[in-house]
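> Provided below are the primary sequence and the corresponding predicted coordinates.
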Amino acid sequence: MGLTEESNQSMATDFILMGLFSHTGPHLVLFSLVAATFTTGLLGNTVLLFLISTESKLHTPMYFLLTDFLQGGGSVSFGGYAAQMFFLMLMGISEIVLLSLMSYDHYVAVCHPLHYPMLMRHQVCLLMVGTSWFSGVLVASVQTSITLHFPYCASHTVDHFFCEVPSLFKLSCADTSAYELALSVSAVMILLLPMSLIAVSYGHVLAAVLHMHSAEARHKAFTTCSSHISVVGLFYAAALFMYMVPGTYHSPQQDNVVSLFYSLITPTLNPLIYSLRNREVRVALVKVLGRGGFRSKR
């Protein structure tokens, strides 16, 4: 191997993210829209977490489990890219596992309401949360270390707006086909196993609802589960497209749009889906606002 080839296959020290708006015209307008959406989601989730922590009536398994660019591109160091990739995967896998475990919570609430306090006691909730975080750390550690082990000797420009595993494969000068296949297979396991638990849980819930004679009971059960199903649909559909469909079947532009769903749209909709449609949260919000107004008058 000559000196030129050795230098070409040297480890990259920087990557350049093209950003979300590199292929569009009105950058400022689109940036303002995304920034406003992100701010709305951040404020909404902050308010929701505050209500859950301050209102004792919301200290239930359902809510306990829940708590838990103006320019076209920017340079990101190799270490920065690795860190962002790790934490993104950590949060994503943890959410995948936690969403599936939350379906069990709804199954117990609808199908075994009398045993709910025992089956969903505090220790069980802690175990669920711990399992989700452990799964995220394990998968993120393995996949990040393997992905960054490949040499990146071609262009260091990543046609994406954040650091994600599939977008980096296209830059490697090594043959990544075997690992891409392994990633797809692992994605099947990581996504389909939780989806199976969700399907089984809601299959039992549906059967229980169909046997209910009271229209009010059926409506209450539907309201309890519909919020979670909405989040699962948005989050899982995007994740399935990104990690189970081979990269040759979707373009970088499609990746950007799909990634928006689980990185921005779903977190923004969480407060709306989980709180405004829930009477207990609305009552807690009115109570907190009432306390604030009373104190200001005093």
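Good, I have the coordinates. Numbers count the residues shown, from 1 in each chain.
> alpha carbons only for contacts and neighbour counts from here, please
Noted.
> residue ranges of the helices in the protein, please?
For the chain, helices defined by DSSP state H occupy the ranges 3-8, 27-54, 61-67, 78-111, 116-119, 122-147, 165-169, 177-210, 215-244, 252-260, 266-271, 279-297.
> Can you list the neighbours in contact with the first one?
Applying Cα atoms under 8 Å, 6 or more residues apart in numbering, the external contacts of helix 3-8 come out as Cys153, Ala154.
> Just the buried residues of it, please?
For helix 3-8, a neighbour-count test (16 or more other Cα atoms under 10 Å) marks nothing as buried.
> what do you get for the fourth one?
Buried residues in helix 78-111, counted by 16+ other Cα under 10 Å: 81-82, 84-111.
> And the shortest one, by the same measure?
By neighbour count, and taking 16+ other Cα under 10 Å as the criterion, the buried residues in helix 116-119 are Tyr116, Leu119.
> got the contact list for the most centrally placed residue in the chain?
With distances taken as Cα atoms, centre = their mean, the residue of the chain nearest its centroid is Gly92 (4.4 Å). With contact taken as Cα under 8 Å, 6+ apart, Gly92 is in contact with Gly136.
> ok, now how distant is it from Gly292?
Note on Gly92: its distance to Gly292, by Cα to Cα, to the nearest Å, is 35 Å.
> and if you look at Asp159?
On the measure of Cα to Cα, Asp159 and Gly292 end up 47 Å apart.
> For Gly44, which non-adjacent residue is spatially closest?
Pro271 (5.4 Å; Cα to Cα, 6 or more residues apart in numbering).
> on that earlier part again, and Asp159 and Gly292? which has more neighbours close in?
Taking neighbours as other Cα atoms under 10 Å, Asp159 and Gly292 compare with Asp159 leading, 24 against 11.
> Find the nearest non-adjacent residue to the more buried one, please.
Met18 (5.0 Å).
> and the one you found, how many neighbours?
19.
> ok, it - contacts?
Gly72, Gly73, Gly74, Thr157, Val158, Asp159, His160, Phe161.
> Is there a neighbour count for the third one? I'd like the number.
Residue crowding around Gly74 was assessed by other Cα under 10 Å; the count is 16.
> Val231 - how many residues pack around it?
19.
> brain fart, Leu264
16.
> Can you tell me how far Phe161 is from His204?
From Phe161 to His204 the distance is 40 Å (Cα to Cα).
> Tell me how far Ser177 lies from Ile229.
34 Å.
> alright, now check it against this:
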Amino acid sequence: MQSLDKKNHTAVSEFILLGFSSESQVRMVLFTFFLLLYLITLLGNGLIVSLIYLDSHLHTPMYFFLSILSLVDMSYVTTTVPQMLVNMIYPRKTISWGACLAQMFIFLVLGIAECVLYAIMAYDRYVAICFPLHYSILMNRSVCIKMVILCWSISIAGALIYTIFTMRLPYCGPYKINHFFCEVPAVLKLACADTSFNDKLDFILGFILLLVPLSLILASYVRIFASILRIRSTQGRLKSFSTCASHVTVVTMFYGPAMIMYMRPGSWYDPERDKKLALFYNVVSAFLNPIIYSLRNKDVKGAFLKVLGNKKTAR
């Protein structure tokens, strides 16, 4: 039986991504909607990266991490959305075994990086608000670079564990993934083997990669809010609350659906709900990040107006 499983596993050459509705009219509406959403996401995040690079006033730890978050978001949606758009147009919705493996790994690396980045950004705000006089020392260039290296190290290690333990299982058909990309829970449903070990592993990894960063974020913001309440100036309190509120909003949008997806028992699998959840923490959060961080941020708006002013002067 084991040899048969291995034979079937090695015979897998491609999967079929079922995606969303099979009706042509619905597919075209969804294609137009997600194409616009994707282009706006790239434009918004690309604009933030460009402004931070061009304006020396934004060369601070907070904006350094924000620029990395924007780059991660652009890469994050590019891992899944173009494949989804192609599958909405062409009737053949296949993805090769190798491409599915690569998509799963890259998606996980970027998703885990986003989790860790949110925690780093929360710590940055904690130091800025609770220890303003020591901020330049505690968050110097060397510390920021080490944090980013740690972020990517954790992301790659976590993604490797997820991917290896998912793709090592035998897949004996049918090879139809009821999702719009190769995500771990959807792919595991096709395995013709006991996946209880994977369920336990996914829960443990979810605890380490989701709950631990979330706990650090919550701990940081408890201290932040306590410090804000001690600020005598009403204007100062409002400004601090405004800065923190944007971060809390983004964190809630991302962590909620991700925890439901990766920390629930395998028996709770619901493909239609999972597709909506994946859209939320993959596409919607990446779309909203630049809006939340830029529209409520005077520094970013000032940098944008400055760039526009320089262009008009040059003309």
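Thanks, I have the structure now. Note that the structure is a prediction, hence the values are computed from the model and not measured.
> now for the helices of the first structure, which one comes closest to Asp14 of the first structure?
In terms of Cα to Cα, the element of the helices of the first structure nearest to Asp14 of the first structure is helix 78-111, at 5.2 Å.
> centre of the chain versus that closest one, how much separation?
6 Å (Cα atoms, centre = their mean, to the nearest Å).
> Would you check the span in the second structure matched by it?
Across the second structure, the stretch matching helix 78-111 of the first structure (TM-score structural alignment) is residues 97-130.
> For burial, what's the neighbour tally of the closest residue in space to His59 of the first structure that isn't next to it in sequence?
Distances taken as Cα to Cα, 6+ apart place Ile52 nearest to His59 of the first structure, at 6.5 Å, with adjacent residues excluded. When counting by other Cα under 10 Å, one arrives at 21 neighbours for Ile52 of the first structure.
> Contacts only, for Ile52 of the first structure.
Ile52 of the first structure is in contact with Leu58, His59, Tyr63, Phe64, Thr67, counting by Cα under 8 Å, 6+ apart.
> ok, the last one - contacts?
It stands for Thr67 of the first structure. Counted by Cα under 8 Å, 6+ apart, Thr67 of the first structure has contacts Leu49, Ile52.
> Please apply the same query to the fourth one.
By Cα under 8 Å, 6+ apart, Phe64 of the first structure lies in contact with Ile52, Leu58, Cys125.
> Check the third one too.
Neighbouring residues of Tyr63 of the first structure by Cα under 8 Å, 6+ apart: Ile52.
> do the first one as well
Contacts here follow Cα under 8 Å, 6+ apart; on that basis Leu58 of the first structure touches Leu51, Ile52, Phe64, Glu280, Val281.
> Report how many residues lie close to the alignment partner in the second structure of the fourth one.
The one in question is Glu280 of the first structure. With TM-score structural alignment defining the correspondence, Glu280 of the first structure maps onto Asp299 in the second structure. Using other Cα under 10 Å, Asp299 of the second structure has 16 other residues around it.
> distance of the residue lying closest to Asp299 of the second structure once chain neighbours are set aside from Met147 of the second structure?
Nearest non-adjacent residue to Asp299 of the second structure, counting by Cα to Cα, 6+ apart: Leu58, 7.4 Å away. Distance from Leu58 of the second structure to Met147 of the second structure, counting by Cα to Cα: 19 Å.
> ok, now Arg264 of the second structure?
30 Å.
> same thing with Thr10 of the second structure?
In terms of Cα to Cα, Thr10 of the second structure sits 40 Å off from Met147 of the second structure.
> of the two, who's got more company?
Ranked by neighbour count (other Cα under 10 Å), Thr10 of the second structure and Met147 place Met147 first, with 17 against 12.
> Map the more buried one across to the first structure for me.
Aligned partner of Met147 of the second structure by TM-score structural alignment: Met128.
> In contact with its match, which residues are there?
Met128 of the first structure makes contacts with Leu65, Leu98, Leu101, as judged by Cα under 8 Å, 6+ apart.
> do Phe150 of the first structure as well
Ser172, Ala174.
> what residue of the second structure matches up with it?
Per TM-score structural alignment, Phe150 of the first structure is aligned with Leu169.
> now swap in Asp255 of the first structure and tell me
Asp255 of the first structure maps onto Asp274 in the second structure, by TM-score structural alignment.
> roughly how far apart are the residue nearest to its match when sequence neighbours are not counted and Ala278 of the second structure?
With sequence-adjacent residues excluded and distances taken as Cα to Cα, 6+ apart, Asp274 of the second structure is closest to Met261, at 6.8 Å. Separation of Met261 of the second structure from Ala278 of the second structure (Cα to Cα): 8 Å.
> ok, the two, which is more surrounded?
Neighbours were counted for Met261 of the second structure and for Ala278 using other Cα under 10 Å; Met261 has more, 23 against 19.
> pretty sure the more buried one contacts Lys275?
No - Met261 of the second structure is beyond contact range of Lys275, at 9.8 Å (criterion: Cα atoms under 8 Å).
> what touches both of these two?
Counting by Cα under 8 Å, 6+ apart, nothing touches both Met261 of the second structure and Lys275.
> hang on, the earlier thing: please list which of the contacts of Met18 of the first structure are preserved in the second structure.
Counting by both residues aligned by TM-score structural alignment, their matches' Cα atoms under 8 Å, the second structure reproduces these contacts from the contacts of Met18 of the first structure: Gly74, Thr157, Val158, Asp159, His160, Phe161.
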